[in-house]
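S.K.: this one's sequence-less:
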């Protein structure tokens, strides 16, 4: 048949490229207008079915085969080997995509490509001349408020010099304090550091309170404005849809590009999960070792020094280790000396009762519990082995910290942590310049050589004003704040140079201040006082101030302290906060015109005032969608501890034990119900933390490795996911920026490469075109995160 003008010549691109000798497939006469009649089939005696003609008619498809020097029929196409790239992909189960034969070289992202990834560097007229939709413009308005609060308080990374010079050891002389038996290392030489007259005048202004911090009234107005924004129905529906879109977009990206990510990860030699820096951002000092490690340590001390005096009662009676663990106060209630000294009953009492009642306020327990009670034995165990200020001067806790935390981290090289310690509200002997908590704790660290380059410190501040007011330690809320910040301002002033080196050494290693919002915080008010009153006027018959009052006044004092330290060329501090799950059932008392919960109040305060991040990020999942979405847009750091939130149903105490200790156990939680993986898939700056190893039933010497290993095994995380989590922990940590240049290849100095914003205030620039050799996060993953965030900002400002 003659080929007409309607004939098509189809050439398969892949097959033609791989087999250039193959001829095109000819499709002729597909309209069915051929007049040649169809031939039937005839029967043969030997073959049963034969064709009556040796050749098929012209309507059949013809494929010329050069290798066979003949024509292959359409019926024989299934015998041709699968040599195309599409067929190879189908055999391997890959997505039905047709990528080019040779992938183009990866082009590094420059700063000019990141127009919408960070709006912190844009000029002010950009926000004035751009036309916004009303409900989306409000999100940018909230981000601008956050940026202003953080820059004023010097919580941005550029305000901190991030220099940690080694203090000279000369001039340090141990001075024995006969009252506390704690050697205070005081600087007996005069500080010869000279400053200019302008700096001295500026410092005097800062000491007098000349810091331009927004007033509490302005903060309350901004808070209510943000509350009005996040409660808008249209914005809530919009934010909920965007969050759902982000959650569903990441699996599609992994489905299409998982093999390319694996290919890029394998190109990085000697840099996998184990060889990347990993930082535990919220590890508690009170529980930074496992249960079996504490048991082994106690048994070793019992065998080595059983007659060591560990406590002295008010009547002068001494208690030794052997008496504590072998001889009971009552013969009818003999103490079981088994292999497991630290059992679940003690851990629950220690967590619920001791940390809330005896740990934060240094008071004698003999006025509350009897010597023959089992709780007194628990108190002695906690006071002896888990406190730094006790009869043995914290020797046991120092050995535990040195043996199970500092030495393993320094030997591993790739593990670091930010250790959180509770600020204890007490005055030792009335001299607030020497015997305050700051000096006692820093002297303890220096005496036992517990300063390590692998450890930064976080100071946890608890909301226990009512307890302090009832014991008479404070008379108003201002006294509460003075216990925390007055020693720090005195240490910076010129009249207290004797406090210099030790306290300065400790302060240079502090990363942040954490405001802890816990279930045990007092909530019920007896006297409704106006929240706008000054802290010195807040007596309120012992009523606990609101979360916003705590956050603002801690923020204001921290801002003043950061200004002073920046003038003195010292490191500055950031602010972080947490949120209690029970706060969702408590109505906030901060506003008299709007109804909202303490849960929303705590998260919104963190958004406005805290640069260090949000602790216990599991609770953010139950916040209003608009508030969650603005956390994503701002890329606020978040810390989550999935293993710590699990309650072991096998380790619960009996009803008799609960009645004796007054413990109310929480229902057990499942690991899979923790929303941290959803936050990660959506693109939040989230990282994992061990938090309380003592309660996690950890059986390894590397708890942070165990935390990531459990997550990797449950969610089947590939190397790219694990390395991205590790990179988030490093970039949002409080370690020096000079170290981050080595660890991640990023700097605060502008470069023409990839630029990443954290918290809507800090811009981190890649120092070279490809930094994957430092952290092993594939470039394609970073490009996806950047393009997704840029797309959300384009949608908002379009």
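M.R.: Arrived safely, thanks for sending. This is a predicted model, so every value here is computed, not measured.

S.K.: okay, CA-based contacts and neighbour counts for the rest of this
M.R.: OK.

S.K.: can you tell me how far residue 631 is from residue 684?
M.R.: 8 Å (CA to CA, to the nearest Å).

S.K.: one more: residue 243?
M.R.: 11 Å.

S.K.: could you do residue 572 as well?
M.R.: Going from residue 572 to residue 684 by CA to CA gives 25 Å.

S.K.: what's near enough to touch residue 613?
M.R.: By CA atoms under 8 Å, 6 or more residues apart in numbering, the residues touching residue 613 are 575, 576, 577, 606, 636, 637, 638, 639.

S.K.: which of these fall within helices?
M.R.: Among these, DSSP state H puts residue 606 in helices.

S.K.: this is the other structure I want to compare:
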């Protein structure tokens, strides 16, 4: 891995002060917060935009009011000028030229008949396109259209800022349009990508401790909940941190305020709602017109079908990565071979496996999957507490301690064997990969060394697995047990060992090796848990958070992101791998969770609550924020399968993938990921192209290295549209890829054109 030069790195975090925020924006944001807190009491609350209108009289009155307003504005001279400028802009040069080889793959709606398009290469498939003609086609007044466009572009600029600072991905297409809005030219060297360690080659030792970088002996100190790096003790005393970007809580709160205000802004909601409806209808027409052509393309691909395209389980927890039958067989096997082995120390007494089962009054040979009782059912719906208890086989925490923990009396041996058996099944399948979550709690800084030692001692590495660290949001439990003095100590226990292993890897060799295979961080817990604290720039610093109350979700996310961002910049400077932030988000709870994640996360898991907010859903589409969805998991916990928005999101063009979450609780077969695909395909009548598109998305949003993605998706996978798709590897039709790219470009062009037309109108 090459060491990045100083000029390549985003060294400063651009700060914003409260004086830069309009009073109206602040009030709108507070309104959203207040309504979100109120809505938490009603778990079934759904936005008016996601269900059919139940009041036809009210709908008609709203339409009449809008019609009268539009008629009045049609006579406005100013409006006429704006419409004229919009029409002129969209008829001159509709889109940013992305690539000259297939110019017809740029969006065609609203291009004037007089505009010329270079010819399509012979090997590029032709298909039927849907064209909408008119002036600006927004379906709302020009003023509302321009206001919505400015708000949406501002939100995209904010996400781009946070993504680039943390070395998270930001889509090239969206970045091109943002540069166009600034009247700048997009440069390839401006693109920022995560730097992930490639999988060891065959014959290489994945646990080798050779060629470890030298120690820097930098000083590390936590300030305001964020680890700061200093070159020496003098720099610490003078408070001169090493040249890295350090996030600012006030700036983040203000940026979040801008996005929150958009959610409550009427014109923006209307615009986003209409565009999302259009995207859904447009895909329906595309499917009707081109389904057979896509299928014909796929039939012509040799040695590639849905079964042998790469799929990644982008969201799975290591402690539940096996199905219930697998766990039952493993328990019975270990009892048969290790009955007299000491496996547990409880209250100062050492117990053999046989004694443990005797104390539980059970014989392992009589166990069944029903008596094991780890499967979620109807009784867990909206009962996260009951779901968590399913991690205890036969309801016994002792068995969880023995079989599903990495830090126990037997040093996590059984847990490692279980994971290795799951990894072996993945390797046998060849085309399936997984990203299991391992827990770091923040109780003690020794957790990292213990986990790294477990990983290396038991040789848990697999070429078909990448690891994500999950941090449960359970500060309140630690405080109630007086394990930590404040929230800052929990953050320090989580992140300080990582900084130490980055600065002085020779002193932490095992952790350095383990971090090669860790690709990201997750924030987990029950999102529906209520917090009385409203996150803002006035929120106390982590060192001052000494109450027993759990910090709100946004507070957790900011401080996790902030430390990951500083850590990534430090590791990039040292030529080491970087990490992605991939929190659980939008499964339940407040809509504000999705706003926090929009700013801070590389990708999210679940995202169900996007259904409640057309503005956020449209932003997640424009920014192509990856979403790992788990319909079977949601079906048992929060949302019936038939109501899951995955199919709706896929049709609109959001970047969604399928994942299992917890096979032990939700699945029956040995191949849990294939079970997810099979049920989704049957219930929603997904085509082969749909399934392969979801599989391709899973590889793109995964923590696999650049080299692996090139092998699985094609050498040009980073390019946009059909140019970035190798159908021989992905089995996704070029027609589908062209449609997705054209549609995204078209939506982005609406926003850019609105800004340019306003600027043009102000000049005339």
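M.R.: All right, it came through fine. None of the values given here were measured: they were computed from a predicted structure.

S.K.: once you drop chain neighbours, what's closest to residue 582 of the first structure?
M.R.: residue 519 (6.1 Å; CA to CA, 6 or more residues apart in numbering).

S.K.: can you name the residues that contact the one you found?
M.R.: Neighbour list for residue 519 of the first structure: 580, 581, 582, 583 [criterion: CA under 8 Å, 6+ apart].

S.K.: now, of these, which are buried?
M.R.: 580, 581, 583 (16 or more other CA atoms under 10 Å).

S.K.: would you mind measuring from the second one to residue 568 of the first structure?
M.R.: Yep, that's residue 581 of the first structure we're talking about. In terms of CA to CA, residue 581 of the first structure sits 40 Å off from residue 568 of the first structure.

S.K.: residue ranges for the helices of the stretch 451-600 of the first structure, please.
M.R.: Assigned by DSSP state H, counting those that start in this stretch, the stretch 451-600 of the first structure shows helices spanning 465-471, 477-492, 500-507, 547-567, 598-609.

S.K.: mean distance between the fourth one and the second structure after superposition?
M.R.: Average distance between helix 547-567 of the first structure and its aligned residues in the second structure, after superposition and using mean CA distance after the TM-score superposition for the first structure, equals 1.1 Å.

S.K.: can you tell me what part of the second structure that helix aligns to?
M.R.: Under TM-score structural alignment, the counterpart of helix 547-567 of the first structure in the second structure spans residues 553-573.

S.K.: cool, and the shortest one?
M.R.: Aligned using TM-score structural alignment, helix 465-471 of the first structure spans residues 475-481 in the second structure.

S.K.: for the first structure, which residue is closest to the average position?
M.R.: Compute the mean C-alpha point of the first structure, and by CA atoms, centre = their mean the closest residue is residue 639, 2.3 Å away.

S.K.: residues contacting it?
M.R.: Counting by CA under 8 Å, 6+ apart, the residues that residue 639 of the first structure touches are 281, 282, 613, 614, 615, 616, 617, 686, 687, 688, 689.

S.K.: out of the residues you listed, who's nearest residue 152 of the first structure?
M.R.: residue 613 (17.2 Å; CA to CA).

S.K.: separation between the closest one and residue 685 of the first structure?
M.R.: Taking CA to CA, one finds residue 613 of the first structure at 9 Å from residue 685 of the first structure.

S.K.: where do the contact lists of these two overlap?
M.R.: 636, 637, 638.

S.K.: turn those into a markdown table, including neighbour count and distance to residue 239 of the first structure.
M.R.: As requested, those are exported to a markdown table (neighbours: other CA atoms under 10 Å; distance: CA to CA, whole Å):
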| residue | neighbour count | distance to residue 239 of the first structure |
| --- | --- | --- |
| 636 | 24 | 17 |
| 637 | 26 | 19 |
| 638 | 27 | 19 |
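
S.K.: looking at the contacts of residue 519 of the first structure, which are in strands?
M.R.: Using DSSP state E, no member of the contacts of residue 519 of the first structure sits in strands.

S.K.: nearest to residue 276 of the first structure among those residues?
M.R.: Distances from residue 276 of the first structure to the contacts of residue 519 of the first structure, taken by CA to CA, are shortest for residue 580, at 32.2 Å.

S.K.: correct me, but the closest one touches residue 619?
M.R.: Yes - contact criterion CA atoms under 8 Å: residue 580 of the first structure and residue 619 qualify, at 7.4 Å.

S.K.: run a quick neighbour tally on the counterpart of residue 297 of the first structure in the second structure.
M.R.: By TM-score structural alignment, residue 297 of the first structure lines up with residue 330 in the second structure. Applying other CA atoms under 10 Å, we find 17 other residues in the vicinity of residue 330 of the second structure.

S.K.: and residue 330 of the second structure, how far from residue 277 of the second structure?
M.R.: 49 Å.

S.K.: could you do residue 692 of the second structure as well?
M.R.: 24 Å.

S.K.: ok, the two, which is more surrounded?
M.R.: Higher neighbour count among residue 692 of the second structure and residue 277: residue 692, with 22 against 13, using other CA under 10 Å.

S.K.: which helix or which strand is home to the more buried one?
M.R.: helix 688-701 (DSSP states H and E).

S.K.: surely residue 163 of the second structure and residue 169 touch.
M.R.: Yes - under the criterion of CA under 8 Å, residue 163 of the second structure lies in contact with residue 169, with a separation of 6.3 Å.

S.K.: mutual contacts of these two, please.
M.R.: Applying CA under 8 Å, 6+ apart, one finds that residue 163 of the second structure and residue 169 are jointly contacted by residue 602.

S.K.: identify the residue of the first structure aligned to residue 629 of the second structure.
M.R.: That one, residue 629 of the second structure, aligns with residue 640 by TM-score structural alignment.

S.K.: which bit of the first structure covers the helix or strand residue 91 of the second structure falls within?
M.R.: Assigned by DSSP H and E, residue 91 of the second structure falls within helix 77-92. On the first structure, no counterpart of helix 77-92 of the second structure exists by TM-score structural alignment.

S.K.: in whichever helix or strand comes after that helix, what counts as buried?
M.R.: As assigned by DSSP H and E, the chain's next helix or strand after helix 77-92 of the second structure is helix 142-165. Neighbour-count burial for helix 142-165 of the second structure, counted by 16+ other CA under 10 Å, picks out 142, 144-165.

S.K.: so what does the helix holding residue 91 of the second structure touch, helix or strand wise?
M.R.: Under the contact criterion of 3 or more CA pairs under 8 Å, 6 or more residues apart in numbering; DSSP states H and E, helix 77-92 of the second structure touches helix 142-165, helix 734-763.

S.K.: and these as JSON lines, adding distance to residue 615 of the second structure?
M.R.: Supplementary listing: these in JSON lines, determined by distance: least, CA to CA, whole Å:
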{"stretch": "helix 142-165", "distance to residue 615 of the second structure": "8"}
{"stretch": "helix 734-763", "distance to residue 615 of the second structure": "14"}
